[in-house]
Structures are given as structure tokens and as C-alpha cells.
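In: What follows is a predicted protein model with its sequence.
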Amino acid sequence: MVKKLLIMEKALELFANQGFEATSVQQITDYCGISKGAFYLSFKSKEELIIELIDYFMKQFISDVDYVVKNSKKEELLSEFFYATYRNFHEHSNFAKVLIKEQAQSLSEAFLLRMRNYDHMLDKTILTMIEHLYSDAVEHTKYDLVYSIKGLVNNYSGLILFNNLPVDVDLLVRSLVEKANILAQHVTIPFVSTEISTLLLRPTDEKVSKEHLIELLDQKLNEFDESIEKESLSLLKQQLLEPSFSSAIVKGLLENIRNHPHCKWISYLLRNYFEL
């Protein structure tokens, strides 16, 4: 596990400087100080390494944003959404930079499919936020708002990441909240119809089965020594097998694990499974 994480870290530095296509497995192994054989013990190919990096970053991002949307007070929701977004971009700036660049250039079908899947998850989270914030007032323009808010996030992220601008995050968030609210209040001509939205917001994150969740929990339990995270994971598995805890207790258990980088995705999946 340690060697695998080292390869991911070092490869990311090369990808950030050179891009995916221009970086070879040989360059990665030289930079890591390991043999090609050691690389292929961890990853079958460079593409598999890239997919794992995408999964790691996007799972952290989606789970953080989803938690904010479902747990923030209405009056703070939009600003908390933008804070969570830029916090993730800042913490993973190297990979965020690569993703923004490569999405426009990559011809890899696996890369594009993976990103499209996570993109749809983000669309649905933003739609949930918009419906909660503005309700019926944006019934005919809510799908346009989804893509407008995503556009603000992507464009300002690129502006900051590729120009190394000093960032006053509070000012940035206030500015984006104002823009989003103006769009919500004054846009009257929708482009994305309900019919188009059913194609764009296609189902990608159907409810994960109980059996699959138990399998994932078993994997996580093997990764941890005795800790509050391990105890909470064990109790959540028990809840799946024989439900007996109240919603408040399940929420508390999820809260115990959600900030651990290796538990964010399982907490996201469980939160959706338990509909919390």
C-alpha cells in the first residue's frame, strides 16, 4: 500500500508538469526510484494508475460537496458549497490542474467515461442544492442553473490554478454566491429543457446494494487498526446486517468516519443508502 501511494504521489507531480500523454511509465519509475516490475505489481498500466488517481480525487470531492449540500443550513448552503469546492481544489491543486487540462485534450475512452460518471454525480448534487435553495422559483431554469454554477466553478478554478493568483477565498465565495443568486433570480429563458436534462442527468449512481456495501466495509475494516473509525465501520456493518440503531446514531457513526481520507467514499455511499 505504501509503495502504491508513493507511485501515485510521484506520478501526479510528473502529470502536473507534463500531462498524462507525455509521461511514460519509465519516467515514473525513474522518478520513484523503483523498477518497472515494482510498478506493474501495483498497476497493470499507466491508464490504470490514471484511473485510480481520478477515483481518489473525485471520490474525495463528490463526498465532501454532497455532505455540505445535505447538511448545511439553507442561508449558508451556497457559500458552503463554494468553500468546499475550492478547499478541495486547493488541497489537490496538482491533480485539479491536470484534470482541467486533460478533460479538454484526452482521447482515452476510459478517462472520459470515468469523468462523465463523476460529472453526472456532481450535476445531481448541484441540482439538489438548487431545488432546496430556490424551489419553484427556478422550476423552468434549474437545469441551466446547474451548468451555470458548474461553469463558474470550472472557469474560476482554471483562472486561479493556471495563473498562480493570490486568492482571497472569502471574497471569491461572496462573488460567486452573488452571481449564482443573480442568475437564479433573473434568468427567464431556459436552454436546457426537461427533456434534454433527462439525457444529461442520466442515472449513474443507482442505490448500491447492501451486499456490495458489506464487501466494501470488510475491505475498510482490514485496513484499520483499533480506532474510532474501525469501531464505527463495524457498527455500520452491523446496522446493514441487522438494523437496530436510530437515524441519529447512524448519522453519528457516519460523522466519525467521514473526514478520514480512506472513508469518505464509503460514508457517501452509506449516507445515500440510509437516505440521510
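Out: All right, it came through fine. Residues are numbered from 1 along each chain as shown.
In: drop to CA atoms for contacts and neighbour counts, all remaining ones
Out: OK.
In: Share the number of residues neighbouring the spatially closest residue to Gln103 that is not a sequence neighbour, please.
Out: Taking Cα to Cα, 6 or more residues apart in numbering as the measure, Gln103 lies nearest to Leu112, with 7.3 Å between them; neighbours along the chain are not counted. A count of neighbours around Leu112, defined by other Cα atoms under 10 Å, yields 14.
In: Which parts of the stretch 101-250 of the chain are strands?
Out: Using DSSP state E, counting those that start in this stretch, no strands are assigned anywhere in the stretch 101-250 of the chain.
In: Test my guess that Val187 contacts Thr141.
Out: Yes: between Val187 and Thr141 there is a contact at 7.2 Å, judged by Cα atoms under 8 Å.
In: Alongside the first one, take a look at this:
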Amino acid sequence: MILLLSNSTTDKKKHILIAALQLFSTKGPAATSMQEIAELCGISKGTLYLHYKSKEELQESVVSYCIQTIYDKIAVVERERELPPRDKLRRQIEILLENFLELREFFIAQMLDMANRGDKGFPLEKWPEGMLAHAMKLFSQKMVDIYGPEVLPYSVDLALQLHSMMGSYLKLIVTELLSIHLHRMAEYLVETLDIIAEAKIRDQREPFIPKDLWLPWMEENLHKYDSKKHPLFLIKEIRHAVRNSDVLEERLREDTLDSLSILEDEFFELKPRRAIILGMIANLKQVTDVQELVQELQQVFDMYLKWRD
């Protein structure tokens, strides 16, 4: 739920982002003026410029907002412990397809704007640094969870092949040539990925992009994204470390896992309570094995709640 009318700066910025998204989707970024966005928000043009210095900055923020919204939904699925890894992947692919369909007009307008302006479209180099490396790490781990460690050398090949398949089927959504059930499309993509992964493991052929090429690149670039990790992924890492620790007393282990569960639940509240979050993080600081991750979690929560407050 998004509150459009509020005295807080954060809610005003959300209001502006949603208004800009609506206008960019219907008219295209190039044909939309800051004055029109301000009028739709019910604010003055001067007030709009207090939040965003230019239309380009606002356009970048809208794209980032869309990405973050999708990322949040994917993270929610990752939290569902009862789902097997393969079902999580299928559901996450379905979420990507659903959100692309929901934002189809915006993405089409964005691509047309970039094509019309050549290199002056949305600057991809301004996307969060390390995002690709972080996504690659998550995908590699997901492949191992589903198919076993033997698949790790083929992670990049599988990622590219899945991306290519999704791109081809998304064209059907964009052009509306066929009416396609997204749940079935997601299941079909995972079924095809099963076949490809099993064939690679069985045949043991050399990966097209070998591990010694992509692994150093991924490790080198991961630090650029670490500070932007999603809180739920950090909680998952801490939980894994706590469960597998050989030195923790059982009572402290149980208390720590309870604190992590409370943090997760609080994160999904409409208005997360900072006192609860700080209290649970204080509990986590008693576990010396995960101090680095806990410190990072506190920093990420501080940053993330500013966006959601």
C-alpha cells in the first residue's frame, strides 16, 4: 500500500514517482513536461524541483523505483521457507513476467525514448553498480540449490539462456500476438531450464563461458553492491550462519533465530517500528560470529526504511 498524500518527504517523493510513471507510460518521457507532472501531483513546479533537479533525474528515479518494487516482491518469495528452490524460481520468474506486463506501457515508452534520442536515453551506467554481479551470485546459488554443485560451472551459460528465453516470450506479451497464461509460461521456462541443466551435467562439456572468467569478475564487483543488499537476503545469510555455527550455545541460537523471524515480520508491516528493529539487531549483536553481517544489516535497514517510512 502506498500513501499518496502525506506530510513526509518520503511520501511526497513516492507521489511524484507514481505520477511521473503514469505520464511517462501514456505520453513517453520526451513528451512529458515537469509542469504536467507537478499539476498531476497537485504541487507547484518549484516544489517538484526541490525533490528532483531535472526530468532526467526523475526519469532515473522512476526506473529505480520499478526495479526496487520488483526486487521486493522477489525477496518475499525467497523468504517462503516451505517452497522448494525450484518452485521459488518458478514463482520469481512469474513475478518478473507479471510486473513486465503491468509496466508494459512504461517499458515500451522508455525504449522508444531511448531509440529516438540515441545515446541520450536512460544511462545504463547509472544503474546500481554491482547489481549484475549480485544477481549472478544469487542465480548461481539458486542453480546449485536446484541441481546440485555440479551445475556451478554452467551458471553463466544457464543465466544467459534463461534471459534469452524470457526475452523471446516477453515479445509475445508486448506485441499481444497471443494470449498467454503467465503461470504456465513460467513453468515452461523452468522445465526447459531443467532439460538444459541436466544435459550439461550429464555431458560434462566445457562451459561456453568458463568459471575462471566470470568468477573473478563477480567477486571483484560484488563489493559495489553489498551496501545495497536487500534486508531479507541479509537476514537469510545470518540465519544460515547461525544454524550452521558449531560454537553457539543452543539457547543463544534459538533466541537469535527468533530475533531474525521477528525482524522479517516487522519488515512487512506497513509502518515498520524502528524500536523493534533496533531491539532485534541489539540481540543479534550478541552473536560474535555474524558481527559483520549484523552491522551491514543495521546500515541497510536504516537506508531502506528511509524509503519505506
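Out: Good, I have the coordinates. Quick caveat: nothing in here was measured; it's all calculated off a predicted structure.
In: about what we covered before: of Val187 and Thr141 of structure 1, give the one with the bigger neighbour count.
Out: Counted by other Cα under 10 Å, Val187 of structure 1 and Thr141 do not tie: Thr141 has more neighbours, with 21 against 14.
In: And that one? What does it align with in structure 2?
Out: Aligned counterpart of Thr141 of structure 1 in structure 2: Tyr154 (TM-score structural alignment).
In: ok, now Tyr156 of structure 1?
Out: Superposed on structure 2 with TM-score structural alignment, Tyr156 of structure 1 falls opposite Tyr169.
In: can you pull out the helices in the stretch 51-200 of structure 1?
Out: 77-91, 93-103, 109-134, 142-163, 169-186, 194-200 (DSSP state H, counting those that start in this stretch).
In: Show me what the residue nearest to Gln103 of structure 1 lines up with in structure 2.
Out: Here Leu112 of structure 1 is matched to Glu125 in structure 2, going by TM-score structural alignment.
In: For Leu132 of structure 2, see how far away that match is.
Out: As for Glu125 of structure 2, its distance to Leu132 of structure 2 is 12 Å (criterion: Cα to Cα, to the nearest Å).
In: give me every residue that touches the equivalent of Leu176 of structure 1 over in structure 2.
Out: With TM-score structural alignment as the matching criterion, the partner of Leu176 of structure 1 in structure 2 is Leu189. By Cα atoms under 8 Å, 6 or more residues apart in numbering, the contact set of Leu189 of structure 2 is Leu162, Met165, Met166.
In: Buried among those? Need that as a selection in PyMOL.
Out: This is the PyMOL syntax for the buried subset of those, where burial follows 16 or more other Cα atoms under 10 Å:
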select buried, resi 162+166
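In: Looking at structure 1, which of the contacts of Leu189 of structure 2 hold up?
Out: Of those, the contacts whose aligned counterparts also meet in structure 1 (both residues aligned by TM-score structural alignment, their matches' Cα atoms under 8 Å) are Met165.
In: got a markdown table for the contacts of Leu189 of structure 2, with distance to Ile16 of structure 2 too?
Out: As requested, these are arranged in a markdown table below (distance: Cα to Cα, whole Å):
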| residue | distance to Ile16 of structure 2 |
| --- | --- |
| Leu162 | 35 |
| Met165 | 35 |
| Met166 | 31 |
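In: nearest to Lys271 of structure 2, of the contacts of Leu189 of structure 2?
Out: Nearest to Lys271 of structure 2, judged by Cα to Cα, of the contacts of Leu189 of structure 2 is Met166 at 35.2 Å.
In: Leaving out the residues flanking it, which one is nearest to that closest one?
Out: Ranked by Cα to Cα, 6+ apart and with sequence neighbours excluded, the top spatial neighbour of Met166 of structure 2 is Leu189, at 7.6 Å.
In: Contacts only, for the aligned partner of Met121 of structure 1 in structure 2.
Out: Residue correspondence, TM-score structural alignment: Met121 of structure 1 in this structure matches His134 in structure 2. Taking Cα under 8 Å, 6+ apart, we find His134 of structure 2 in contact with Met218, Leu222, Tyr225.
In: Same check for these, but in structure 1.
Out: Among these, the ones whose aligned partners also stay in contact in structure 1 (both residues aligned by TM-score structural alignment, their matches' Cα under 8 Å) are Tyr225.
In: quick one: which of the contacts of His134 of structure 2 is most hemmed in?
Out: Leu222 (19 neighbours).
In: so who does it touch?
Out: Residues near Leu222 of structure 2 by Cα under 8 Å, 6+ apart: Gly130, Met131, Ala133, His134.
In: Could you do Phe57 of structure 1 as well?
Out: Neighbour list for Phe57 of structure 1: His92, Phe95 [criterion: Cα under 8 Å, 6+ apart].
In: Next one: the match of Met121 of structure 1 from Ala31 of structure 2, what distance?
Out: Computed as Cα to Cα, the His134 of structure 2 to Ala31 of structure 2 distance reads 35 Å.
In: same question, Tyr49 of structure 2
Out: When Cα to Cα is the yardstick, Tyr49 of structure 2 and Ala31 of structure 2 sit 18 Å from each other.
In: Pick out whichever of these two has more residues nearby.
Out: Per other Cα under 10 Å, whichever of Tyr49 of structure 2 and Ala31 has more neighbours is Tyr49, with 14 against 10.
In: tell me which element that one is part of?
Out: According to DSSP states H and E, Tyr49 of structure 2 maps onto helix 45-51.
In: list the buried ones in that helix?
Out: Residues Leu48 are the ones in helix 45-51 of structure 2 that count as buried (16+ other Cα under 10 Å).
In: give the contact list for Pro261 of structure 1.
Out: Shown here is Pro261 of structure 1, whose contacts under the criterion Cα under 8 Å, 6+ apart are Gln60.
In: Hmm, I typed the wrong one, I wanted Leu178 of structure 2.
Out: Remark: with contacts taken as Cα under 8 Å, 6+ apart, Leu178 of structure 2 is in contact with Leu172.
In: cool, Gln239 of structure 1 as well?
Out: Residues Phe245 are the ones in contact with Gln239 of structure 1 under the rule Cα under 8 Å, 6+ apart.
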